[in-house]
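Peer 1: Sharing a sequence plus its predicted fold:
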Amino acid sequence: MPLSDRGLVLLGLVLGSFCTPLGSVAPGNYSKGHLTEAAPSRADALNVLLIIVDDLRTSLGCYGDKLIRSPNIDQLASHSLLFQNAFAQQAVCAPSRVSFLTGRRPDTTRLYDFNSYWRVQAGNFSTIPQYFKENGYVTMSVGKVFHPGISSNHSDDSPYSWSVLPYHPSSEKYENTKTCRGPDGELHANLICPVDVADVPEGTLPDKQSTKKAIQLLEKMKTSTSPFFLAVGYHKPHIPFRYPKKKIRQSYFASVSYMDTQVGHLLNALDDLQLTNSTIVAFTSDHGWALGEHGEWAKYSNFDVTTRVPLMFYVPGRTAPLPEAGEKLFRYIDPFDSISELMEPGRQVKDLVELVSLFPTLTGLAGLHVPPHCPRPSFHVDLCREGQSLLKYFQLHDLEEDLTLRGNPRESIAYSQYPRPADYPQWNSDKPNLKDIRVMGYSIRTIDYRYTVWVSFNPHEFLANFSDVHAGELYFVDSDPLQDHNMYNDTRGGDLPKSWTP
């Protein structure tokens, strides 16, 4: 059945944004890099601390969730520019991380699963840490930054992205070990369990180890003559939901609070080492997580609960005044204190933004040359970015101005996508391998609606056929914020609501 005229307009937007001519592309040369200007010195360069959390939706106090105890992240938000509507480009770990760390969309990285390396499969695309490294920064990775395995060449993209070997906590390998003590007194494996740290091999947990290692690296870099780019990837609240037993709240929310304690210790160390005045702090997640919405307890979709993520930037002197001598911006706060103050976030942006904007935004905030927009196709271009720079939101200088920034919300759009092996659910519907992908769902999110078309996809040519539409979804978020009522069939060929303004 034909789409309405306005539906065709919107489908054209999808086509223009996602679909690029794809041909055979040879892997690029692994050249040393793209030095664009003199390497910055410690005196005039800002450091970067990038914190990436796994499977974290916007269930945080600073995003209005009163059920969550996240005082340390909320404290960071109070000194940051916070983006209320930031979206990942695919709601699964490896494709999302490769996408925002290269600044390219999944259709360009050609990664929709966990089983290929973009430098071989698509092109020799530069990454955010690689670009900082090539511009004089010491770049370091702690924990889960790139997804481990084939998707980062079993090396976390070393040596291209990192100055030193990436660090992974030794306790990672015990993820599926029986550490949950049951009523029978025996240890069991479980996706949800509070643990006695004494029952865990090595007597620690991965995120605790990552925090300790990151603080050690900060201590070393305090006396360095070079600026640093430190990426710290936390595993929680990814399943299994394991957290120390003294935190008695169950499952996801308790894991968020446990992760918040680690962020608090890390930021407190930044203060103690007197690096707060010279370090940009960016905080985000690879994607969200459904907690029962649409009958799901997972990611693997285009709905807001799985694609919307927290995103905030602390920039010394721009998002908050520089702290005076002896003043602490990031004092550690125990999430489980009986009395904890509720901190309001700093400036907030309502416009919709995307994680592919991290590359141009971080480089611009650090004073480096912002890589150019990518041409179409861009498989032959090592250094470019498909995301929009968010620097315009940092231009206000009066820190006493209204706390809510509003651009033109009808011009802000975020794109996401998700692959399926078939039109109907089957055993591999959530995580199909590339060879099994037959349908791709391309989603446009505006301030008013989420619109998705499911179209045929050829995994051998990496090509979507937008003339073969299998299904569609349309949700009006003002009246249907949980996106439960699909209006697609109700609007095809008929009059659309007045709020429809593609």
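Peer 2: Cool, got the structure.

Peer 1: CA atoms for contacts and neighbours, from now on please.
Peer 2: OK.

Peer 1: contacting residues around Leu111?
Peer 2: Leu111 is in contact with Ala94, Pro95, Val98, Tyr117, Trp118, Ser151, counting by CA atoms under 8 Å, 6 or more residues apart in numbering.

Peer 1: same thing but at 10 Å, please
Peer 2: Counting by CA atoms under 10 Å, 6 or more residues apart in numbering, Leu111 makes contact with 90, 94-96, 98-99, 105, 117-118, 121-122, 151, 433-434, 462.

Peer 1: again, but for Ser158
Peer 2: Ser158 neighbours (CA under 10 Å, 6+ apart): Gln130, Ser141, Ser152, Val164, Leu165, Pro166.

Peer 1: Is it in a helix, a strand, or coil?
Peer 2: Secondary structure state of Ser158, per DSSP: H, G, I helix; E, B strand; the rest coil, is coil.

Peer 1: Relative to Leu13, how far out is it?
Peer 2: 37 Å (CA to CA, to the nearest Å).

Peer 1: Over to Gln274?
Peer 2: From Gln274 to Leu13 the distance is 47 Å (CA to CA).

Peer 1: what do you get for Trp500?
Peer 2: Here the criterion is CA to CA. By it, Trp500 lies 14 Å from Leu13.

Peer 1: Over to His154?
Peer 2: Counting by CA to CA, the gap from His154 to Leu13 is 36 Å.

Peer 1: let's bring in a second one:
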Amino acid sequence: MKNLITLCILMGFVMSIHAAKKPNVLFIAIDDMNDWTTLFDDNNPIKTPNLKRLAARGCFFTRAYCTTPACNPSRVSILTGLRPSTSGVYSNGNAWKSLLPNVVTLPQHFKENDYATIGAGKIFHHGGTGVDRKDKPSFEKFFPLQLHANKPKHNYNGYRRGDKKIGALAHYGWDWGVHDVDKQTDEYTVNYINKVMAEYPKDKSLFLAAGIFRPHLPFWAPPASFARYPLDQLRLPPMPRNDLNDVPPIGRNMSRTEGFIWDNASKKAPEHPGSLKKMVQAYQAASDYSDEMVGRLLDQLDKTGRAENTIIILWSDHGYHLGDKSATVKFTLWEKANHVPFIIVAPGITKPGTRCDRPVSLVDIFPTLNELANLPVKVELDGQSLVPLLKNPQMNWKRPALMTQNPGNHAIRSDRWRYIRYKDGTEELYDHSKDPWEHENLASNPEYKAIKEQHKKWLPKNEKAFR
């Protein structure tokens, strides 16, 4: 009897140790970061040493794509595992709480499986349509985004507040420039998350979400970030004349979303604080600054000793055009608005320094984390687990990435090609082996008819109506 009691005690001890080793999750979101960073290529102008440092720990997906190039629907897709064509959440104006009242979100799923869920910053989209549900909160504790913290009295970019001729550029939300203040928006977020990492009991499995707002407009960054991007050495994207001549009307209209930015900034002299060149400089500095925030999170994770038992996942909700395609927005189906940084570090699964070149979608995040944490399977998800690619990044992967910008407008990205089909049947096709900036639309060339047909089969068969 004594031996049996001892055995039971030992078994209970072993089971408690095993339960304590359930992996933590550090879920890092970045807002509006495109692929023109040194994470993708050391020759790119935007310096992201901390993203490279994170990638060196696990697997960097070099061809990862958002499901839709807008904050609210992209984040809803990631957090619910549902594409816009399934959920009906297509735009920043769609209230996901009304369209998906009973959906179980990713952090909520972890909470229901004995994880403490704590977050801060921009995870869901801010504003009335994007914020989390009050009656079914995804997080046990959440420190809200300190949006536009310590904003200046006047715009740095020289556009005067209240000037109706310049559209929304008159608002500080579309400002850019050196923001020399004691503490910015993302520092509040990172300080809160780092405090949780330092103080939260290690015997409780933790799903910790940090939403970094930069480089989203306003493109504010401290002087040290700007110093790394001197204006006389600044690189602008290629902007060939008449680039949009072979683009269908719907595509051109997408590029004109928030056209007031392009219309004003592109006409200013380069030295003007509101010029396109100054805007690009500010975006690069703001991206650099967001990379610094990632570094602070990694430093704290290492300091607390949690790293060896923590899955780290980093993503950006979509990319951003910086004058390429005559656009200074994200709401298009072209590469620069869709292609994003995406890194997974899974202890015991990922091999440090791995690069996976297979096209994947951010809708795959939910099923991937679900499998990595060994949680109950959710069959209703649209994505598929990327764990097989984490184990073998070179494996055959037939499914391309699908992007949507409102019903009927979709892009398919395979290893080599980007195929776009708009709701009126017009098309674009780009060969990324020769044309990474997508300057030549090949869709009308009969030589590529078979390529288009191969990609068409991946378009959604059914779509929720826009409401």
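Peer 2: Yes, it's here. These figures come from a predicted structure and were not determined experimentally.

Peer 1: which element is Thr368 of the second structure on?
Peer 2: Per DSSP states H and E, Thr368 of the second structure falls inside helix 365-372.

Peer 1: so that helix corresponds to what in the first structure?
Peer 2: Counting by TM-score structural alignment, helix 365-372 of the second structure lines up with residues 358-365 of the first structure.

Peer 1: The matching stretch vs the second structure - mean distance after superposition?
Peer 2: Following the fit onto the second structure, the mean deviation recorded for stretch 358-365 of the first structure is 0.7 Å by mean CA distance after the TM-score superposition for the first structure.

Peer 1: returning to that earlier point: could you pull out the buried residues of the helix holding Thr368 of the second structure?
Peer 2: Within helix 365-372 of the second structure, the residues scored as buried using 16 or more other CA atoms under 10 Å are Ile365, Phe366, Pro367, Thr368, Leu369, Asn370, Leu372.

Peer 1: Nearest residue to the second one in space, ignoring adjacent ones along the chain?
Peer 2: Counting by CA to CA, 6 or more residues apart in numbering, Phe366 of the second structure lies nearest to Gly81, which is 5.5 Å off, once chain neighbours are set aside.

Peer 1: how about that neighbour, what does it touch?
Peer 2: 75, 87, 103-106, 362-367, 378, 380-384.

Peer 1: Which residue in the first structure aligns with it?
Peer 2: Checking TM-score structural alignment: Gly81 of the second structure goes with Gly103.

Peer 1: Do a quick rundown of the strands in the stretch 351-500 of the first structure.
Peer 2: Secondary structure of the stretch 351-500 of the first structure (DSSP state E, counting those that start in this stretch): strands located at 404-405, 414-420, 439-445, 449-458, 463-476.

Peer 1: Turn the ones you listed into a markdown table, columns for distance to Gln395 of the first structure.
Peer 2: Listed next are the strands of the stretch 351-500 of the first structure as a markdown table, based on distance: least, CA to CA, whole Å:
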| stretch | distance to Gln395 of the first structure |
| --- | --- |
| strand 404-405 | 11 |
| strand 414-420 | 22 |
| strand 439-445 | 25 |
| strand 449-458 | 29 |
| strand 463-476 | 32 |
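
Peer 1: So which of the ones you listed is nearest Phe146 of the first structure?
Peer 2: strand 414-420 (19.4 Å; CA to CA).

Peer 1: so stretch 302-315 of the second structure aligns onto which residues of the first structure?
Peer 2: Alignment of stretch 302-315 of the second structure against the first structure: residues 271-284, by TM-score structural alignment.

Peer 1: Please report how far the aligned partner of Phe61 of the second structure in the first structure lies from Gln75 of the first structure.
Peer 2: For Phe61 of the second structure, the aligned position in the first structure is occupied by Phe83, per TM-score structural alignment. Distance of Phe83 of the first structure to Gln75 of the first structure, computed by CA to CA: 15 Å.

Peer 1: ok, now Thr404 of the first structure?
Peer 2: Distance, Thr404 of the first structure to Gln75 of the first structure, by CA to CA: 17 Å.

Peer 1: just Tyr63 of the first structure next, same as before
Peer 2: For Tyr63 of the first structure relative to Gln75 of the first structure (CA to CA), the value is 12 Å.

Peer 1: give me the number of residues near Ala43 of the first structure?
Peer 2: When counting by other CA atoms under 10 Å, one arrives at 10 neighbours for Ala43 of the first structure.
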